[in-house]
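Trainee: no sequence for this one, just the structure:
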């Protein structure tokens, strides 16, 4: 597609990755682009140049192109801080966005805010746009969304609003334990043992107070009984997810749960919840964030300066 075809640009700017979609006004994706210029690698003055390096050739000198952004780009360490909206609230749109006063006159950049919860203290940035994407597809959804990732979110949705949420550092703990602890000698980088995973989930949910000891047992089982790296990986995942499910029980027990995320990361949560007879389905939509950005763009005033 030629650059003249882009009516606006959708941007998902996380800690490690910058993703952009060149969009037509009717929601057609003209082109997908990606770079490693995530927020974590950039100083404040480097954000606009990083964006222009990715999309600059798609801009026009004849008109201003709106750029709708979500994610860590709106954090205190990002391009411009987009203050948090407070629960209960609908996923924030353009009306709550921060417009960035950049130096390039060809773009008008809008950064969507994250969401905060004062008690218990919690925050999200980027996930609120995924939630907006879910509600764009199903405005009447009432129930629980599970957004697995480095920091997994459990979110209560009712009447189109985010009522409450909780964040679990399960993904980060898995990465730290499998890559930097003594368990790095036992846990394989790939492979899976479904039975080992299900047993570990059950053990952790039944006896969460024993999980710290069970974690070290993975190392001992490797040394003494030949536990395979794939089984150790599945056990580690099961112990951590089981502990998370035990703590998140008020969210999922007796509720309709939808897991939103890539299949590889959503599948263990789906299996763990199904084993608890939960009412759960998975939405494997890698562009759910884009749907949320499209929902925000739809409320953009016709005249953008």
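Mentor: Received, thanks. Note that this is a predicted model, so its numbers are computed, not measured.

Trainee: switch to C-alpha atoms for all contacts and neighbour counts from now on
Mentor: Fine.

Trainee: Helices of the chain, start to end?
Mentor: 47-55, 127-137, 170-180, 194-206, 211-225, 229-247, 249-252, 263-275, 288-297 (DSSP state H).

Trainee: Looking at these, which is nearest to residue 155?
Mentor: Across the helices of the chain, the minimum distance to residue 155, taken as C-alpha to C-alpha, is reached by helix 249-252, at 7.8 Å.

Trainee: who's in contact with that closest one?
Mentor: Helix 249-252 is touched from outside by 144, 154, 155, 156, 278, with contacts defined as C-alpha atoms under 8 Å, 6 or more residues apart in numbering.

Trainee: Quick check: the gap between the spatially most central residue of the chain and residue 179.
Mentor: Residue closest to the mean C-alpha point of the chain, counted by C-alpha atoms, centre = their mean, is residue 127 at 4.9 Å. When C-alpha to C-alpha, to the nearest Å is applied, the distance between residue 127 and residue 179 equals 26 Å.

Trainee: ditto for residue 198
Mentor: In this structure, residue 198 and residue 179 are separated by 22 Å, where distance is defined by C-alpha to C-alpha.

Trainee: Counting neighbours, go ahead and name the busier of the two.
Mentor: In this comparison of residue 198 against residue 179, neighbours counted by other C-alpha atoms under 10 Å, the higher total goes to residue 198 at 20 against 15.

Trainee: In contact with that one, which residues are there?
Mentor: With contacts taken as C-alpha under 8 Å, 6+ apart, residue 198 has the following neighbours: 238, 271, 272, 275.

Trainee: then this one, side by side with the first:
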């Protein structure tokens, strides 16, 4: 326990914390709640964090509580306090050197995010940079392309353990809007399971020469005239969006030997299916493991023993 640390992934909707063995990266315990950014005011963050982690931090003994690393939207302007977003290209060492003390909690650090600001590409991320470093480490790679599906999917390129480029695609958020707030999503039943046939139809529709905007509307026209059942519409829309995401990232995909897919098991399954349908080699890494490994590497840098 004396070499343990706590990794916190604190987003808009959820608080997730992991007590981790600092040498092996093994998760010793974890906590999860729905107390995300939306549920707390800025002054509540240190009190809530202290309360949730008190048992772990005191169990280690010693003169100081074990370190806490907080990644994700907790470091956004609307979070605990705004942490910097560092310019690309980005190394793990630079990320570690710019850890920001979390006010109101001893030995606690906010992990910076990343940004790209050029004449042709402006983008930001928080939390995925940690997962990308962690996933590449777990995959045994210094170079590669990571896909991190989510509300705002991220594609992150790396060379020689340096993150060089990333792109955000609003795939998850757009699916939610289509599913609940548009005509094409109206037939979908409240409870629906993944439908492989509907998903495959969506992947094929994503290649329509008229593009994404037409392919999405085919959810409606296929339902009316081509036998697409209500329970298949959601999977069809998912196929269209993920297929379009892969098409948009094709120039980066072609430059790599496969993709490191980083996400929850359920969310990653659709992406893995789409990638394998496209003939891509996929190395799959679970999102929590990637976060923990990324924080473990940061903890090593901060303690002066990078591995």
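Mentor: Looks like it came in fine. This one's a predicted model, so the numbers in the text were calculated from it and none came from an experiment.

Trainee: now what about the TM-score between them?
Mentor: Their TM-score after superposition, calculated using TM-score structural alignment, normalised by the length of structure 1, is reported as 0.87; 295 aligned residues with a C-alpha RMSD of 2.3 Å.

Trainee: still on that earlier bit, I'd like the contacts of helix 249-252 of structure 1 laid out as JSON lines, including neighbour count.
Mentor: Converted to JSON lines, those look like this (neighbours: other C-alpha atoms under 10 Å):
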{"residue": "144", "neighbour count": "23"}
{"residue": "154", "neighbour count": "22"}
{"residue": "155", "neighbour count": "24"}
{"residue": "156", "neighbour count": "21"}
{"residue": "278", "neighbour count": "16"}
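
Trainee: ranges for the strands of the stretch 1-150 of structure 1?
Mentor: Counting by DSSP state E, counting those that start in this stretch, one finds strands in the stretch 1-150 of structure 1 at the ranges 8-13, 18-23, 29-35, 65-71, 85-86, 98-100, 107-111, 115-117, 122-124, 143-147.

Trainee: With distance to residue 244 of structure 1 added, can I get those strands in JSON lines?
Mentor: Supplementary listing: these in JSON lines, determined by distance: least, C-alpha to C-alpha, whole Å:
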{"stretch": "strand 8-13", "distance to residue 244 of structure 1": "27"}
{"stretch": "strand 18-23", "distance to residue 244 of structure 1": "29"}
{"stretch": "strand 29-35", "distance to residue 244 of structure 1": "32"}
{"stretch": "strand 65-71", "distance to residue 244 of structure 1": "24"}
{"stretch": "strand 85-86", "distance to residue 244 of structure 1": "24"}
{"stretch": "strand 98-100", "distance to residue 244 of structure 1": "34"}
{"stretch": "strand 107-111", "distance to residue 244 of structure 1": "31"}
{"stretch": "strand 115-117", "distance to residue 244 of structure 1": "19"}
{"stretch": "strand 122-124", "distance to residue 244 of structure 1": "16"}
{"stretch": "strand 143-147", "distance to residue 244 of structure 1": "12"}
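
Trainee: Ok, which of those comes nearest residue 300 of structure 1?
Mentor: Ranking those by proximity to residue 300 of structure 1 (C-alpha to C-alpha) places strand 65-71 first, at 8.8 Å.

Trainee: If you count contacts, what does the closest one end up packed against?
Mentor: Where contact means 3 or more C-alpha pairs under 8 Å, 6 or more residues apart in numbering; DSSP states H and E, strand 65-71 of structure 1 is packed against strand 8-13, strand 107-111, helix 288-297.

Trainee: Could you dump those into CSV and include distance to residue 68 of structure 1?
Mentor: As requested, those are exported to CSV (distance: least, C-alpha to C-alpha, whole Å):
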stretch, distance to residue 68 of structure 1
strand 8-13, 5
strand 107-111, 5
helix 288-297, 7
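
Trainee: Kindly reformat the ones you listed as TSV containing distance to residue 229 of structure 1 and mean neighbour count.
Mentor: As requested, these are exported to TSV (distance: least, C-alpha to C-alpha, whole Å; neighbours: other C-alpha atoms under 10 Å):
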stretch	distance to residue 229 of structure 1	mean neighbour count
strand 8-13	34	26
strand 107-111	43	25
helix 288-297	33	24
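
Trainee: re the thing from before, quick one: which of the contacts of residue 198 of structure 1 is the most crowded by neighbours?
Mentor: Neighbour counts for these, by other C-alpha under 10 Å, peak at residue 238, which reaches 26 neighbours.
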